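# Next comes the sequence, and after it the predicted model I'd like to discuss.
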Amino acid sequence: MLVGLWFSVDSLVSWRATLSIWREVSLLGLAFAFLLFFCSHLLRALRIQIYVFKTKTELGGEQASFLAVAKFSAMHQFSNNLLPMRLGELAFPLLARRYFGGSWQERFSQLFWLRVLDAVFVGAVLILLAGMLIVERLDFNALAVLLLLLAALLSVLWCFGLRFGSKLLDRWGWFKVSYIKHLYSTIRHYAPENIGVLARLMLCTLLAWVCKLSALAIVVQLLSQLSITSALFATLAAEISSLLPVHGVAGAGSFEAAFVGGSILTQAWDVQLVAIAVNVHLFVFFSTLIITMALLPFNIRRSSMEAVDV
């Protein structure tokens, strides 16, 4: 896919023309976009600290420093951006066990629930944007209110599902297969049930995605004349492609294809969309690289602490 992307860009718009767009970009606007992107990384790190590395702080125990968790999160995100077929997700349990301890079941289960939160919010934003596209109106105030109401509804459904999920699966006969019952029990055991923790996780997830999508939408508008609606659809489609298990090295090709596909939902096809997609992807990759390199000097000392159930 990487080779295909290289030749596609070279034949459609040329690499020289693609990269020359950066000469006209406002440095102040680019810095603001990077700041939002960095904030999204910090919010993801905070989410991990709240849920994965939550320790007995209330009882006087020690807690992993935020810088340590931020470095861990950045290395995980960079691995995801670099490796194909979602192999970067393996960095989460590997690094977590190396530096903070815990079992494989615990770390994989925690990663599963974090990805569920991501999928829920991305899906919700996609549905809301699609609905507003249908009525031909993008109202950001209405979008903000709907997202908050949706977060409250999801919190209730989450708690309901954790409380009655096993009974429903048992009634439907799924637990007749011992493997499914064991897998469900393991994942269920590490689910964030505490309503306070769940509320903070959902808030961090919401803000992280808002910061990231806003950053990418700003970059799109710095690079082109696309409307904010087209920019949001394009960036959201590209991010959804990065969550899927099928993509190449560094997401090359799949990110650009999804970006172009999302943008043509609201406007006509233009060959310049390919150049914009490539440049947005470069912004994501190098921003993540810069953040990771900046956090690498901070040491993560392996702690004897154990994450507690929430």
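Sure thing, it's come through.

# Going by C-alpha atoms from here, please, whenever you check contacts or count neighbours.
Will do.

# so what's K181 closest to, chain neighbours aside?
F175 (5.0 Å; Cα to Cα, 6 or more residues apart in numbering).

# What residues of the helix or strand where V156 lies count as buried?
Assigned by DSSP states H and E, V156 falls within helix 140-171. Within helix 140-171, the residues that count as buried by 16 or more other Cα atoms under 10 Å are L147, A151, L154, S155, W158, C159, S166.

# tell me which strands and helices that helix is in contact with?
helix 104-134, helix 195-223 (3 or more Cα pairs under 8 Å, 6 or more residues apart in numbering; DSSP states H and E).

# Put this next to the first one:
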Amino acid sequence: MKSSIVESQQSWFMRNRMTALTVVIVAAYALFVQWFWGWPVIISQWADVGAGPVIGALVALTSTYFLRTWRIYDYFPKETAGRFATLFRVTQIHNLLNIMLPFRTGETSFPLLMRTEFGIPLTRGTSALLVMRLLDLHALLAAAGIGFALAAADALVAWSLWAVFLLLPVAAFAARKPLLRVAARLLPDKAQKFVVEIENGLPLDAAAFARAWAMTIVNWLVKVIVLAWALGLMGVLPMAASFGGALGGELSSVLPVHAPGGVGTYPAGITAGAIALGASSERMALAALAQASVNAHLLIIVSALTGTAISLPLGRRGKL
């Protein structure tokens, strides 16, 4: 009897170990903030900004979740037709899990949820997610490249390299069929169905690819501008530094090394990005930047929770 209880406890821990790790790290982060600055100091910074800008930033950030959902809705038009509300719920659950679980483990929820709700094969859902994440990363790196090109000594070379990088997704999409044919020849017969599903997970045609690419750019443009604006309101100057901070934080969220809830890694990304594009690294300025980065991180978490709260009442089989 005792043995079965122990086994049950161990089984519970194995099933919930990621959640437990997330709770422990977030709690440790909250204690660290309290010890280093004190939560009243952090919250007072928002009070100085004012309720209007804070609410406006939350509304703008939450609106990007609808755009992300539309990108997937357009990506799988047949499977998701008439079920935008359900898809919004799926994308919000995936987004929250992705934020809260470490090392991108939350990403695995997307293909699973898409299979459960819309019957999309795991391989196809995973392929589509990989394409979208590559587009996300490319958009952020291209935006960061603008800052470095502006500061480069040789403007012609810098902007030429940036233009080449900007067009990489177009080249990759154009070369997709030859690459898939090579993969089909190299892989054994049993793996051929996976190649087919991977191809099905790519945009259907150039127009679908262009829409996905455009929605990716608009989504990240809105998000980075809102975060840069919020950082500027909290004293991160010059404006280029607040822009760099917003990019640094978001880049940390799409890279493989990502702490639960972005605790530590997201504020560190903001700090590094802001300093790279002109923020002062003096002690007092660095302390103010650290406070602003924590508050910007809290803004992201609250917007994700807001989006999830909006989506949860939507029925599993709801129609739009």
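Looks like it arrived, so ask away. Values in this document were obtained by computation on a predicted structure and should not be read as measured data.

# What does the superposition give as a TM-score?
TM-score for the superposed chains, counting by TM-score structural alignment, normalised by the length of the first structure: 0.81, backed by 286 aligned residues with a Cα RMSD of 3.1 Å.

# Highest mean neighbour count out of the helices and strands packed on helix 140-171 of the first structure?
helix 195-223 (a mean of 20; mean count of other Cα atoms under 10 Å).

# Who are the packing partners of the next helix or strand after that one?
Proceeding N to C from helix 195-223 of the first structure, the next assigned helix or strand is helix 228-243, under DSSP H and E. Judged by 3+ Cα pairs under 8 Å, 6+ apart, the packing partners of helix 228-243 of the first structure are helix 104-134, helix 195-223, helix 254-263.

# Under the alignment, what does N80 of the first structure map to in the second structure?
Per TM-score structural alignment, the equivalent position to N80 of the first structure in the second structure is N98.

# wouldn't that match be in contact with T105 here?
Yes - look at N98 of the second structure against T105 with Cα atoms under 8 Å: they come within range, at 6.8 Å.

# Those two: which has the busier surroundings?
Comparing N98 of the second structure with T105 by other Cα atoms under 10 Å, the one with more neighbours is N98, at 24 against 16.

# D136 of the second structure versus the more buried one, what's the distance?
To D136 of the second structure, N98 of the second structure is 14 Å away according to Cα to Cα, to the nearest Å.

# quick revisit: out of the helices and strands packed on helix 140-171 of the first structure, flag the one nearest E62 of the first structure.
E62 of the first structure sits nearest to helix 195-223 of all those, at 18.4 Å, using Cα to Cα.

# where's that closest one relative to the chain centroid, distance-wise?
9 Å (Cα atoms, centre = their mean, to the nearest Å).

# Kindly report the same for stretch 176-196 of the second structure.
That offset, for stretch 176-196 of the second structure, works out to 30 Å (Cα atoms, centre = their mean).

# Taking helix 104-134 as reference, get the angle to the helix or strand hosting I187 of the first structure.
I187 of the first structure is part of helix 178-189, with elements assigned from DSSP H and E. Between the axes of helix 178-189 of the first structure and helix 104-134, defined by axes from the mean of the first three to the mean of the last three Cα atoms, to 10 degrees, the angle is 80 degrees.

# for V13 of the first structure, what are its contacts?
Contacts for V13 of the first structure (Cα atoms under 8 Å, 6 or more residues apart in numbering) come out as V271, Q272, V274, A275.

# just curious, which of those residues is nearest to V220 of the first structure?
A275 (10.6 Å).

# where does the match of N80 of the first structure land in three-state SS?
helix (DSSP: H, G, I helix; E, B strand; the rest coil).

# for it, what are its contacts?
Counting by Cα under 8 Å, 6+ apart, N98 of the second structure has contacts R104, T105, G106, E107.

# Over to L213 of the first structure?
Contacts of L213 of the first structure (Cα under 8 Å, 6+ apart): L232, T235, L236.

# Which residue is the nearest non-sequential neighbour of the last one?
Distances taken as Cα to Cα, 6+ apart place L213 nearest to L236 of the first structure, at 7.0 Å, with adjacent residues excluded.

# Aligned to that neighbour, what sits in the second structure?
Checking TM-score structural alignment: L213 of the first structure goes with V224.

# Ok, L232 of the first structure next?
By TM-score structural alignment, L232 of the first structure lines up with F243.

# One more: S287 of the first structure?
Match for S287 of the first structure (TM-score structural alignment): S303.

# How much space separates that match from G262 of the second structure?
14 Å.

# same deal with P169 of the second structure?
27 Å.

# just E197 of the second structure next, same as before
From E197 of the second structure over to G262 of the second structure (counting by Cα to Cα), the distance is 32 Å.
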